[in-house]
Each structure stands twice: as structure tokens, then as C-alpha cells.
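*Asks:* with the sequence up front, the predicted model follows.
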Amino acid sequence: MKMTVKEVATLTGISVRTLHYYHREGILIPSEISENKYRYYNEENLKLLHTILFLRELDFSIQEIKRILADPNYDEINSFKKQRHLLMLKRSRLDKLIALLENKIQGEMTMNFKPFDMKEIEENKMKYKSEVSERWGNSDAYHQSEQKTNHYSPEVWEAIHNEAEAIYAGFVNNMNKNAADLTVQDLVAQWQGHITKYYYECTKEILAGLGLMYSCDERFKTNIDEHAPGLAQFMSDAIAIYTSK
């Protein structure tokens, strides 16, 4: 599937101007840019646009979305679950407002202000944002990542994505080997270097922690295994060997 920016705008209801803005900010890079500068989007771009719009619904800024999506361990499924919960709260509030209007239409004049209360929705928004801040905000890794990523151009973000996908593909292509194999261990070194180069200094201690999360945290495991079933455990095993040296 290949769609022009106008076709994506028509399909999604997002303006062409907004799509161009997301491209300039490096959060939605077209899968292809022709010689005459036409932008083309594929299915992966549309999936990413879904994620961006969900995060915008939670009032995350563009800079915050950049950092979230740049996190190698970003958990899309968990993010969607939180978004679903928030939308259910909004639906409940709308149902109460509709019921209140129905009562008024029927002539009932009870002064009920509870349906206008946004407290629960706002608390859940802040809770989600706080979880992200707690995970990143007070860490050296967060500050390093913020300093590095704030000025990345769309071209740099595209290069980062392509490099990460190439490393994942390398792991997938070598899953038939032992995790201690030199080729696999070299891929771990590449992954560590990738994180250090583009985000923050990925020490062996930090890398070891990431490796444990890849296999023990179901959210991360699900994301990584989208590349190939069992990849998360394979990477975790390889990282454990690499960091024990």
C-alpha cells in the first residue's frame, strides 16, 4: 500500500498541513519521498499515526511524543490500554450529560452538576503522564536523550529507525544460532551502540536491565516479538551473556 499525503489526509481527517508538521518534527516520516519531493505513506505509517493521535488525545506535547516513541522499550499495547480506559471514562461522562439533557427536555429542573466534573478524567491523564515522567524524568538517561533528540531532523529520525530495524533483522536472521555465537554477540554490541549513539549512554548495567525487561515484562516482550516469535527471549539471553563478560 502506498498513499499520497492528500490521500492520507482524506482517509484520516488529518489536514495535509498537520501531516507535513509531523514530518518536520520527525515523528511521522513518510515511507518514501520521491525525487520531486512527493510524500508517500505505507501501512506502518498509518499505524504510527494512530499512536500519535492517541498520545495527542492524552495531551502529550510533540516533544514528549518524540521522547516516548524514541524509547527503544516503548510499550504501544500498554499505551493503548490506558487510552481505552480514558475513552471509557469520557464515554461514561457523555452518557451522564445526555441523560441530564433528556431530563431537562422532560421538564426536570434538578441542578445536577456531577456530569460536568472532569476530575476523574484529568486524574487519569495525569497518572499516565506521571508514569512516563517517573520512568524517564529523573534519570540521567532521560536528560541525555532529551538533549540529543530535541534537535534531530526528520532525516535523522528516519536513519535511526532504519538502523534499529536492521539490527532487529540481524537478530531474527540469526535466531537459529546459539545466543553466545560471535555474530549474535556482535549484534548486541551494535544494539548497545545504537542506544548510546542516538539516545543515552547505554552502559552494561543499563543494557543488562533492558535485557531482563525484554523477557520478563510481557509488554516489552509483545512488542519485540512482533518482529519474530521468541525474539525477545533470544535478545534477552544474548544480552545476558554479553553483559556478564
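*Replies:* Cool, the structure landed. Nothing here was measured: the structure is a model prediction, and the numbers come from that model.
*Asks:* from here on, just use CA atoms for contacts and neighbour counts.
*Replies:* OK.
*Asks:* show me where this structure has strands.
*Replies:* 3-4, 32-33, 39-41 (DSSP state E).
*Asks:* ok, which of these comes nearest residue 190?
*Replies:* Among those, the nearest to residue 190 by C-alpha to C-alpha is strand 32-33 (25.8 Å).
*Asks:* can you list contacts of the closest one?
*Replies:* Applying C-alpha atoms under 8 Å, 6 or more residues apart in numbering, the contact partners of strand 32-33 are 39, 40, 41.
*Asks:* closest one of the residues you listed to residue 156?
*Replies:* Set against residue 156, the nearest of these by C-alpha to C-alpha is residue 39 (16.7 Å).
*Asks:* try it against this one:
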Amino acid sequence: MKVKEVSQLTGVSVRTLHHYDDIGLLTPDCTTEAGYRLYSDDNLATLQQILFFRELGFSLKKIKELLTSPAFSRQEAFEMQRKMLHEKRKQLDSMIKTIEKTIQHGKGELVMTNEEKFKGFDFSKNPYEQEAKARWGDKAVDASKKKVAQFGPEIQEEMNRIYFNLAELRNTSPSSDEAQEAIGDWFNMLNTNFGTYSLEAFKGLGEMYVADERFTKNIDQFGDGLALFMRDAMAVYVEKGK
């Protein structure tokens, strides 16, 4: 589609689309010899995502950082944007109730407290941006890699040993004695080399193994379904340890 057609379809001005191209936020897949920008379906999907981010209060600079992050996942972003929009709707519903009460208060139909007059307002730093930054920011991607890299090959070898051991058990029950002993080795290894992990933090880490496709992909290299098995085994380990 040409830029004018995209503008008519989406309601985004041609000038804005040119600006997105100029700053490297949304570059068309093709430009004709005559200089016409041609947008693909993939470009349109990216534009849709940009507009969702804009609706949630993200700056263009922040959107570009997220879209170009190695950790970024389009499908995950859509799912998170849906969650954020639901949260925003709740806030807007609260503000609508506040303004309705304010109108009634002005008519003398009810009395509002000062606290009620400001219910629904939130001037804190964009919570959606913070969540997205934590999820896809470069620091979040690199943190675990850097932590592993600072240790010698002995630590990596020990990690691999535990992974391979768990992989052999992944088709058994996560609550079996063998699985619990193996996952206990993982818990001890983490606490010995990567700081202090409480039982709850250990359980949360297991959840991340499945929720974050980057972790899942790395762990499942040792055996399909290993990340899911480890998550379940870690949850059992925590419950038994309480």
C-alpha cells in the first residue's frame, strides 16, 4: 500500500507516517524507483502496535527502543497491550464515576469528600512503560547473560550437568523423589553462585521459565518440555519447603 492509502486506512496523517520513517520507527519494506513508499502487511501490523503503545502514553523514543530490542516479541506485546488497555479502562471508569459524582455534587444532590474528588487520577510515572521496560528492555535481556558470563567454565559445566539430569527426568512426575532431589541441586546451585534465592523467589523464577519464551527456548535445548517440567518441580519443591 502507498502512504496515502495507509493514511486513509488508519487515520494516521501522511506527514506522521513520513516522520515515523524519518526517525526509523516505521520504515516501509519497499520504495519504488519514483520514491513512493510501499507498506507491507507486516508494516501495517507494526503500525498497529505503535498506535496501541501511543494510546497507552508511550513516547516515540520509547516505542522505538522496545521495537528494536532483541528481546521484543510482537505477540507478547499485543497480549501485554490488551492487559494494559483493560487496566486503563478500569482507571477511566473510575474517573467517569468521579466526574459524575462531581456534577451531582455541584447540583447539591450529594456531598463529596476531598478524597473522592480525586479518585481515579494517577500522575505517577507511566506504569505501562515501566512494565514494558522490565519485560523487553535491553537490561532485562542482558542481566542473566552477564551474570553467567562473569563465572568460570566450572559454573557453566555444573549448570549443564543439572540441566541434563533434569532433562532425563522430564517425563516423570515433578513431585517424584528423583525430580525433587535434582531440582534441589538447582536451588542450591543458584544460592551458592547467584546470590540468595528465597523459596518464593525460586518459585517465581520457575514461572518465568515458561512465561518468557527466551528462557523456555534456552532451557528446552536440553530437552523439549524441560522448562515446563522445571517450573512444576520448582513449585512442588517450594511447597514442600514451607
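*Replies:* Thanks, I have it. Just so you know, these numbers come straight off a predicted model, no measurement behind them.
*Asks:* care to give me the TM-score?
*Replies:* Put the two chains on top of each other and the TM-score (TM-score structural alignment, normalised by the length of structure 2) is 0.50; 150 aligned residues with a C-alpha RMSD of 3.5 Å.
*Asks:* sorry, back to before: so for residue 148 of structure 1, which of the strands of structure 1 sits nearest?
*Replies:* Of the strands of structure 1, nearest to residue 148 of structure 1 by C-alpha to C-alpha is strand 32-33, at 25.1 Å.
*Asks:* please convert the contacts of strand 32-33 of structure 1 to TSV, extending it with distance to residue 167 of structure 1.
*Replies:* Putting the contacts of strand 32-33 of structure 1 into TSV (distance: C-alpha to C-alpha, whole Å) gives the following:
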residue	distance to residue 167 of structure 1
39	26
40	25
41	23
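*Asks:* quick one: closest of the strands of structure 1 to residue 144 of structure 1.
*Replies:* Using C-alpha to C-alpha, the strands of structure 1 put strand 32-33 closest to residue 144 of structure 1, at 30.1 Å.
*Asks:* quick one: distance of that closest one to the chain centre.
*Replies:* With C-alpha atoms, centre = their mean, to the nearest Å as the basis, strand 32-33 of structure 1 stands 22 Å off its chain's centre.
*Asks:* so what's the residue nearest to residue 146 of structure 1 when sequence neighbours are not counted up against?
*Replies:* Nearest residue to residue 146 of structure 1, sequence neighbours excluded (C-alpha to C-alpha, 6 or more residues apart in numbering): residue 67, at 7.1 Å. Contacts for residue 67 of structure 1 (C-alpha under 8 Å, 6+ apart) come out as 145, 146, 149.
*Asks:* same question for residue 132 of structure 2.
*Replies:* Contacts here follow C-alpha under 8 Å, 6+ apart; on that basis residue 132 of structure 2 touches residue 66.
*Asks:* go again with 10 Å.
*Replies:* Applying C-alpha atoms under 10 Å, 6 or more residues apart in numbering to residue 132 of structure 2 gives the contacts 53, 58, 62, 63, 66, 72, 77, 80, 81, 84.
*Asks:* helices or strands up against the helix or strand hosting residue 203 of structure 2?
*Replies:* Here residue 203 of structure 2, judged by DSSP states H and E, is contained in helix 199-211. Counting contacts by 3 or more C-alpha pairs under 10 Å, 6 or more residues apart in numbering; DSSP states H and E, helix 199-211 of structure 2 packs against helix 177-193, helix 213-219, helix 226-241.
*Asks:* just want the angle from the longest one to helix 199-211.
*Replies:* Between helix 177-193 of structure 2 and helix 199-211, the angle formed by their directions is 110 degrees, by axes from the mean of the first three to the mean of the last three C-alpha atoms, to 10 degrees.
*Asks:* okay, the residue nearest the centre of structure 1 and residue 55 of structure 1: tell me how far apart.
*Replies:* Centroid-nearest residue in structure 1: residue 69, 3.7 Å away (criterion: C-alpha atoms, centre = their mean). Separation of residue 69 of structure 1 from residue 55 of structure 1 (C-alpha to C-alpha, to the nearest Å) stands at 10 Å.
*Asks:* can you check residue 143 of structure 1 too?
*Replies:* Residue 143 of structure 1 is 21 Å from residue 55 of structure 1, by C-alpha to C-alpha.
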